[in-house]
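Visitor: Got a predicted structure here, sequence first:
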Amino acid sequence: MNQRFDGQVAIITGGSDGIGRATAEMLAARGATVIVCARGKEKLATTEAAIKASGGKVEAKQLDVTDSNAFAALIEDVASRYGRLDMMVNNAMSVHYAPIGKLKLDHWRKDFAVNADAVFVGTKAAMGLMMKAGKGSIVNISSTTAIRAAPYMSSYSASKAALIQFTAVAAMEAADSGVRINAIVPGQVQTASNEEFVAKAPEVAAKTAEAIPMKRGGNPEELAEAIVFMLSDAASYITGIALPVDGGKSAQLYLPS
């Protein structure tokens, strides 16, 4: 799928690294103007410079998506300045690892604030603008842990599961207005944070990869291809779904050897 996005405008949260950056680079390379949002100023600057160096159109915006007023205002500002908002990718994430008995309520709330509350805010603002225009596409990024249980990830898993159901409901409300809303469900992806995990626990990382039917984690570009497809006209009759992109992991029936 190599559709062009010339003249179109996209906002991507968590866009300075990993899946978000790969998606921003892919959309920009295909002609879109991309507004990349993240908290870290240095990574934002690096991503912005890389996209510009490749001839892409990009704006970097430092943003904490848990600041609901600032997030909604940014979306309104982008649509006002460019006269349109065609695509929205809610990719920012928060994760805490701990057994339930040791997980702090503040950590639970933080994961929900980023993975569910901010997705609500971003989808609501973008959805309203797109419905008025009669077109647009929103993709929310979930996780395989939202549909398959993993110990020590209760707050992350529950918040990402909430994202999937919210996405489906939003899609039903927007379906007759020309606006499509879908979720992508990544499995293990070789992002910078995952590489840090590999370096710290290589044996565990190797076992994790071996447990995937395709025997490897995905790379950010593979996830970006799925996201960009969902944003494109090639997916014009797809809405309300949660698409696993996980090397077959979520479809796997585990049988002990």
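Guide: Good, I have the coordinates.
Visitor: going forward, measure contacts between C-alpha atoms and count neighbours the same way
Guide: Noted.
Visitor: Show me the helices in the stretch 1-150 of the chain, by range?
Guide: Along the stretch 1-150 of the chain, counting by DSSP state H, counting those that start in this stretch, helices occupy 18-29, 41-53, 68-82, 105-112, 118-133.
Visitor: So which of those is the most surrounded?
Guide: helix 18-29 (a mean of 25; mean count of other CA atoms under 10 Å).
Visitor: Please name every helix or strand in contact with it.
Guide: Applying 3 or more CA pairs under 8 Å, 6 or more residues apart in numbering; DSSP states H and E, we find helix 18-29 packed against strand 9-13, strand 33-38, helix 41-53, helix 220-231.
Visitor: For Ala60, see how far away Ile212 is.
Guide: 35 Å (CA to CA, to the nearest Å).
Visitor: List the contacts of Thr191.
Guide: Contacts for Thr191 (CA atoms under 8 Å, 6 or more residues apart in numbering) come out as 17-19, 219-220.
Visitor: Comparison target below:
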Amino acid sequence: MIQDFEGRVAIVTGGSDGIGLATAALIARRGAQVVICGRRLPLLDSARTKIEAEGGRVESVQLDVADTGSLATMIEDVARNHGRLDMLVNNAMATHYAPISRLTLDHWRKDFAVNADAAFVSTKAAMEVMAKAGKGSIVNIASTCGIRATVNMASYSASKAALLHFTAVAAMEGAPMGIRVNAIIPGQVQTAGTEEFAARAPEIAARTTDAIPMRRGGLPEELAQAIVFMLSDAASYITGAALPVDGGKAAQLYMPE
């Protein structure tokens, strides 16, 4: 494993499981000091143990990113304690599954608070630190729901669409300061949540998987590879991009049988 992140510091929100954990572990294996945050302490402890067992350097912070004041403070503390902040991955997410007729305004606001508001606050705090160094890389984790309409997911879809456009604006503002901002657009990913849904509704899960051109969901580690590429110097001339990593789903034109 190349150690091209040696000496760098990264923050991964929602880093205790799924895509976030796979990303934090890969960043650490490539030599960086990584800080993960999440709401559930047992998952954070397990994630820290996993990364440390692989020889990585990791810190964990119990935090709900919807508490934007605490989120901004955490980013400032990490930068101050380590003397720098090189990479930020906005991965934490919230979703409510319901038709618009049953979706409440509280549900709508919760999804925006986590998926859009938190990313704005963390990006703003990180850019202030990165601007002083004249470099930095931020990756926001969106969703194919943010570029394709999905029934019963209005608040999640709208908040992820907002995140994508925010990414583009942040990229334009960050470019003169040497800060790159990009987005990864996952489709179905085989996380614990996906497996739980499949166990409850196996027929729906099977149809969803069959509708993906590659006929399978992605692995968290596959998403991590794309995220870390965007963070790395290999993507030094890429900013404002939104890369689908979805087995071809976003490119697919649906034709009824």
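Guide: Yes, it's here. Every value quoted in this text rests on a predicted model; they were computed, and no experiment measured them.
Visitor: before we move on, back to that, give the residue from Ile212 and Ala60 of structure 1 that has the larger number of neighbours.
Guide: Ala60 (22 against 18; other CA atoms under 10 Å).
Visitor: Next up, the contacts around that one.
Guide: Residues near Ala60 of structure 1 by CA under 8 Å, 6+ apart: 35-37, 44-45, 48.
Visitor: again with Gly56 of structure 1
Guide: Gly56 of structure 1 makes contact with 25, 28-29, 31-33, according to CA under 8 Å, 6+ apart.
Visitor: Output those as TSV; include the columns distance to Ala92 of structure 1.
Guide: Formatted as TSV, those follow (distance: CA to CA, whole Å):
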residue	distance to Ala92 of structure 1
Glu25	16
Ala28	19
Ala29	22
Gly31	23
Ala32	20
Thr33	19
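Visitor: in structure 2, which of the contacts of Ala60 of structure 1 remain in contact?
Guide: Counting by both residues aligned by TM-score structural alignment, their matches' CA atoms under 8 Å, structure 2 reproduces these contacts from the contacts of Ala60 of structure 1: 35-37, 44-45, 48.
Visitor: Closest one of the residues you listed to Tyr152 of structure 1?
Guide: Distance to Tyr152 of structure 1 across the kept ones among the contacts of Ala60 of structure 1 (CA to CA) is lowest for Cys37, with 28.5 Å.
Visitor: What's the match for Glu42 of structure 1 in structure 2?
Guide: Structural alignment (TM-score structural alignment) places Glu42 of structure 1 against Pro42 in structure 2.
Visitor: Tell me the buried residues in stretch 218-237 of structure 1?
Guide: Residues of stretch 218-237 of structure 1 classed as buried: 218, 220-232 (neighbour count, 16 or more other CA atoms under 10 Å).
Visitor: how distant is it from the center of its chain?
Guide: Offset of stretch 218-237 of structure 1 from its chain centre (CA atoms, centre = their mean, to the nearest Å): 11 Å.
Visitor: before we move on, the earlier item: list just the nearest of the buried residues of stretch 218-237 of structure 1 to Asp77 of structure 1.
Guide: Within those, the smallest distance to Asp77 of structure 1 is 21.1 Å, found for Leu231 (CA to CA).
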